[in-house]
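**Student:** Sequence plus predicted model, see below.
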Amino acid sequence: MTLPRPHRFDLLMGFLGLTSGLLLWSFDLYTTGGRIFDQDWAPLIPLAVMASAEALRRTMPQTALVVGTLAIVADQFTNGNLVTVLMFTDVVYAAVVYGKPASARRVPYTTGLITVAVTVGFLVWWQNAIALVVGVLTGMISFMPAMTGAVVRNHREAADAARLRAEQTALLAEMDRTQAVVAERARMARELHDMVANHLSAIAIHSTAAMSIDEPATTRQALTVIRENSVAGLSEMRRLIGLLRDSSGDAEPAAAPTLAGLDALVEQARANARPSGLDLVLEDSRESTAGLPAPVELAAYRIVQESLTNALKHAAPGEVRVVLAREKGALTVEVTSPSGERPGPTAPGSGAGLVGMRERVDLLGGAFEAGPVTDREGRKQWRVRAELPMDAKDEERA
């Protein structure tokens, strides 16, 4: 086992203590006289031992305290050296400040009991006031340094705990900030995808048709649809920019879309999907359109919008049905479209739309399903179904 190297500052203190003690000894300056070992060289032995303990005050505080205690006791049997006593007080202080927690807690109690025991013992022995002076001196060189060390250690531990709490608070704040940024980016991605994908899909399909079919009427009709979707997409992009600038006050954001605009959305999708052989049907069985939370309306609108976009990209010719219903405290949105091969041009998909729809439903605590199904007549269809709780809080905003 390798012993730790003494700290340079402790080595310096031990050296200065030894030098100072030797200086006092050279001038025959002692703390008392007439002791058992009254030879001139006798105080040098406790002095040297105490200087060694001083060098270990930080790296081996418990060992330094034991060695220092033996040295101070031995010093009482010689004429004594003041520097030995002063170094002992520092060894006691260091044992509390740098020692293990359990040992640091015991030292003040132990030195306090020793102070009381010495005072009582000398009172019984001498039966005069000098015993009180001895007790005070004992407390000054043992109990007071230990209490000072305890106060310093408590302050250091409190400072460390405060610094740790500050670091943890900063870490939690950074985690919250990161999560908020990620959530905001995900929200922006959903909005951007839902607002623009429908128009871009129509543009891609009709531009492909215009290039594939060499008929002036078809080309003119395709260009008309392309222009309408370009203008509508540009308007949606401006609305998104307005939303992004809302916090800075640069522009007033437009109102978020609601189910009141669902008829116009379906009508626009019907015009875009007509060349692909799709017939769009809206079935709204809600008795009342009032009382829907804004987040639920927005989520339902975006789910229908994205489902119609996917139908325009992938659905086979046939009927695309959009069904809205209120049941058991939830708004149900269901969109079914024919599944199979489709003639004519198609637009590629990335799967981001399904992810966005699922995220919207999850934020409101609802249920979402998307996948192939078979209708009563045995035809394959693709169905998107979402249940949005009516008591959803305003967590999802445009």
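**Tutor:** Perfect, thanks for sending it. Please read all numbers here as calculations on a predicted model, not as lab measurements.

**Student:** switch to C-alpha atoms for all contacts and neighbour counts from now on
**Tutor:** OK.

**Student:** So for E369, what's the nearest residue that isn't a sequence neighbour?
**Tutor:** R385 (5.2 Å; Cα to Cα, 6 or more residues apart in numbering).

**Student:** Kindly report the same for R5.
**Tutor:** Spatially, and ignoring its direct neighbours in sequence, R5 is nearest to T59 (7.2 Å; Cα to Cα, 6+ apart).

**Student:** The residue nearest to E369 should be in a strand, yeah?
**Tutor:** Yes. Counting by DSSP: H, G, I helix; E, B strand; the rest coil, R385 is located in a strand.

**Student:** How many neighbouring residues does it have?
**Tutor:** When counting by other Cα atoms under 10 Å, one arrives at 19 neighbours for R385.

**Student:** I'd guessed it sits against P372; true?
**Tutor:** No. Checked against Cα atoms under 8 Å, the pair R385 and P372 is beyond contact range at 11.4 Å.

**Student:** by contact count, what packs against the longest helix along the chain?
**Tutor:** Looking across the chain with DSSP state H, the single longest helix is helix 144-212. Helix 144-212 makes packing contacts with helix 82-98, helix 101-126, helix 216-244, helix 294-314, helix 352-363 when contacts are defined by 3 or more Cα pairs under 8 Å, 6 or more residues apart in numbering; DSSP states H and E.

**Student:** again, only this time at 6 Å
**Tutor:** Counting contacts by 3 or more Cα pairs under 6 Å, 6 or more residues apart in numbering; DSSP states H and E, helix 144-212 is packed against helix 82-98, helix 216-244.

**Student:** Highest mean neighbour count out of these?
**Tutor:** Per residue and on average, the most neighbours among the helices and strands packed on helix 144-212 fall to helix 82-98, with a mean of 24 (mean count of other Cα atoms under 10 Å).

**Student:** Pull the residues that contact that helix.
**Tutor:** Applying Cα atoms under 6 Å, 6 or more residues apart in numbering, the contact partners of helix 82-98 are 21, 31, 47, 57-58, 61-62, 65, 68, 104, 141, 145-146, 149, 153.

**Student:** what does stretch 20-31 contact?
**Tutor:** Applying Cα under 6 Å, 6+ apart, the contact partners of stretch 20-31 are 79-83.

**Student:** and it, how far apart are its ends?
**Tutor:** Distance across stretch 20-31, first residue to last, is 14 Å (Cα to Cα, to the nearest Å).

**Student:** List the buried residues in that stretch.
**Tutor:** 20-22, 25, 30 (16 or more other Cα atoms under 10 Å).

**Student:** try this one side by side with the last:
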Amino acid sequence: MRIPRPHRHDVVIAVAGLLCGLGLYGLDLHVNARRDLLPGWAVLVPLVVTAGLELLRRTAPRPALVAGTVAVVANEFTVGSLVTIVMFTDLMYAAVVYGKPAMARRLPFVTGALTIAATVAAVLWWRDAEALMAGVLVGIVCFGPAVTGAAVRNHREAAETARLRAEQTALLAEMDRVQAVTAERARMARELHDMVANHLSAIAIHSTAALSIGSADTSREALTVIRENSVQGLAEMRRLIGLLRADTGEAAPVAAPTLDGLGALVEQARVNGAASGLEVVLEDVRPEEGPRLPAPVGLAAYRIVQESLTNAVKHAAPGRVCVRLSLDGGVLTVEIDSPYGEQCSGPRAPGSGAGLVGMRERVALLGGEFSAGAETDGTAGREGLRWRVRALLPADEKAVRA
């Protein structure tokens, strides 16, 4: 078994105690100078033992205390060394501070009971008021160090608990910060994708048409659409930059799009999808006098329609694209229905799949329901397949805030 190396402070205490004890012995200063039960040099044995036990005060506090108790009792049968008693009080203190929790809890009570017992026994034995001094000495040697050690240990444990709590709080704060940054980055990614993807897809499709078709009129029409989408894309980018700077106070916030702008959005989709043979229609059956939609719901619905129309322009087969909005029972229903096919008649733009993810995230943040996929309308063959996007959004202000 490997013996733990003593702490350097314990070595200093042991050496200092031994030298002080030898000094008192050399000066013939003893606690029990009149006792001659043992030779005078016998007082050095408990002194040396106790000094050696000081080396174990941190690494083995319980064995050191037990052996120290034997040594201090033996010291009373000699002429007595004050240093031995002082070092024993340090062993008692160290046993409470560095010992196991169970021992640290018991020692103050054990030493307190021992002090009371010693006082009562001394009074009954000597029947003199001066006998109370025996109890006082026992209390000073045993109970006092134990109580002091308990106070120090409790203070250290409280400080350690506070430190761990502070570290935990810092860790939770860092986790909250990371989550907030991640959520903000996801929000920015959705906004950037929804703002720019529509215009860039139209630019890609019409630039391909302008390069592949030799007609001057067709090229002029395509370039006109490219210019319009470029201007609108720049405006959207400026709006996003304005939103980002609004948090720092560098610019005034810019209003977010609402469902009032669906007409212009559908009209833009008609122009962008004309080259692919798409016909885009809007069916808004919401009541005219209905409640005003919360801003997050309006923005989410607008972005879902925008992204769905972008996907239709990029991927849908020629045919009719229908956008339907309805409000019933405090739930806003947004449906986009487009022809589904592997090939479209016009140029196509590549997709990354981030649009569906963004739409699903927007609906989930509002506590709604989202679905997207190919369905059949009852017509045989692939002509009967339609790509349907459906979102159910809570239109109640309280539901959104919750």
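**Tutor:** Arrived safely. The model shown is predicted, which means the values in this text are computed figures rather than measured ones.

**Student:** After superposing, tell me the mean distance of the longest helix of the first structure to the second structure.
**Tutor:** When the second structure is overlaid, helix 144-212 of the first structure sits 0.5 Å from its aligned residues on average, using mean Cα distance after the TM-score superposition for the first structure.

**Student:** mind putting the helices and strands packed on helix 144-212 of the first structure in JSON lines, distance to M1 of the first structure included?
**Tutor:** Converted to JSON lines, those look like this (distance: least, Cα to Cα, whole Å):
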{"stretch": "helix 82-98", "distance to M1 of the first structure": "21"}
{"stretch": "helix 216-244", "distance to M1 of the first structure": "65"}
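
**Student:** Can you classify the closest residue in space to N75 of the second structure that isn't next to it in sequence as helix, strand or coil?
**Tutor:** Closest residue in space to N75 of the second structure, ignoring its immediate chain neighbours: P46 at 5.8 Å, by Cα to Cα, 6+ apart. At P46 of the second structure the chain is in helix, as set by three-state DSSP.

**Student:** Count residues in the vicinity of P46 of the second structure, would you?
**Tutor:** Look at P46 of the second structure: counted by other Cα under 10 Å, it has 25 neighbours.

**Student:** and what of R2 of the second structure?
**Tutor:** When neighbours are counted by other Cα under 10 Å, R2 of the second structure registers 4.

**Student:** how many neighbours does E267 of the second structure have?
**Tutor:** The tally of other residues near E267 of the second structure (other Cα under 10 Å) stands at 14.

**Student:** Just to be sure, it is in a strand?
**Tutor:** No. Looking at E267 of the second structure with three-state DSSP, it is helix, so not inside a strand.

**Student:** Which secondary structure element is home to the closest residue to it other than its chain neighbours?
**Tutor:** Nearest residue to E267 of the second structure, sequence neighbours excluded (Cα to Cα, 6+ apart): V280, at 7.8 Å. Assessed by DSSP states H and E, V280 of the second structure sits inside strand 278-284.

**Student:** Show me what that strand is packed against.
**Tutor:** Strand 278-284 of the second structure packs on strand 319-328, going by 3+ Cα pairs under 6 Å, 6+ apart.

**Student:** quick one: whatever helix or strand comes next after the strand it packs on to strand 319-328, angle?
**Tutor:** Going down the chain from strand 319-328 of the second structure, the next helix or strand is strand 331-339, by DSSP H and E. Counting by axes from the mean of the first three to the mean of the last three Cα atoms, to 10 degrees, strand 331-339 of the second structure points 170 degrees away from the direction of strand 319-328.

**Student:** Please tell me how far the residue nearest to N75 of the second structure sits from S345 of the second structure.
**Tutor:** From P46 of the second structure to S345 of the second structure the distance is 105 Å (Cα to Cα).

**Student:** Kindly report the same for A252 of the second structure.
**Tutor:** 44 Å.

**Student:** just Y302 of the second structure next, same as before
**Tutor:** Y302 of the second structure sits 27 Å away from S345 of the second structure, going by Cα to Cα.

**Student:** Those two: which has the busier surroundings?
**Tutor:** Set Y302 of the second structure next to S345 and count neighbours by other Cα under 10 Å: Y302 wins out with 22 against 12.

**Student:** Which residues are in contact with the more buried one?
**Tutor:** Neighbour list for Y302 of the second structure: L259 [criterion: Cα under 6 Å, 6+ apart].

**Student:** Check the alignment and tell me where it lands in the first structure.
**Tutor:** Aligned counterpart of Y302 of the second structure in the first structure: Y301 (TM-score structural alignment).

**Student:** Count the residues that sit near the nearest residue to G14 of the first structure once chain neighbours are set aside.
**Tutor:** Distances taken as Cα to Cα, 6+ apart place A51 nearest to G14 of the first structure, at 4.5 Å, with adjacent residues excluded. Residues near A51 of the first structure, counting by other Cα under 10 Å, number 31.

**Student:** Please confirm that Q381 of the first structure is located within a helix.
**Tutor:** No. Counting by three-state DSSP, one finds Q381 of the first structure to be strand, located in no helix.

**Student:** Could you report the separation of the aligned residue in the first structure for G351 of the second structure from R360 of the first structure?
**Tutor:** Using TM-score structural alignment, the partner of G351 of the second structure in the first structure is G349. Per Cα to Cα, G349 of the first structure is found 19 Å from R360 of the first structure.

**Student:** between those two, which one's more packed in?
**Tutor:** Set G349 of the first structure next to R360 and count neighbours by other Cα under 10 Å: R360 wins out with 26 against 13.
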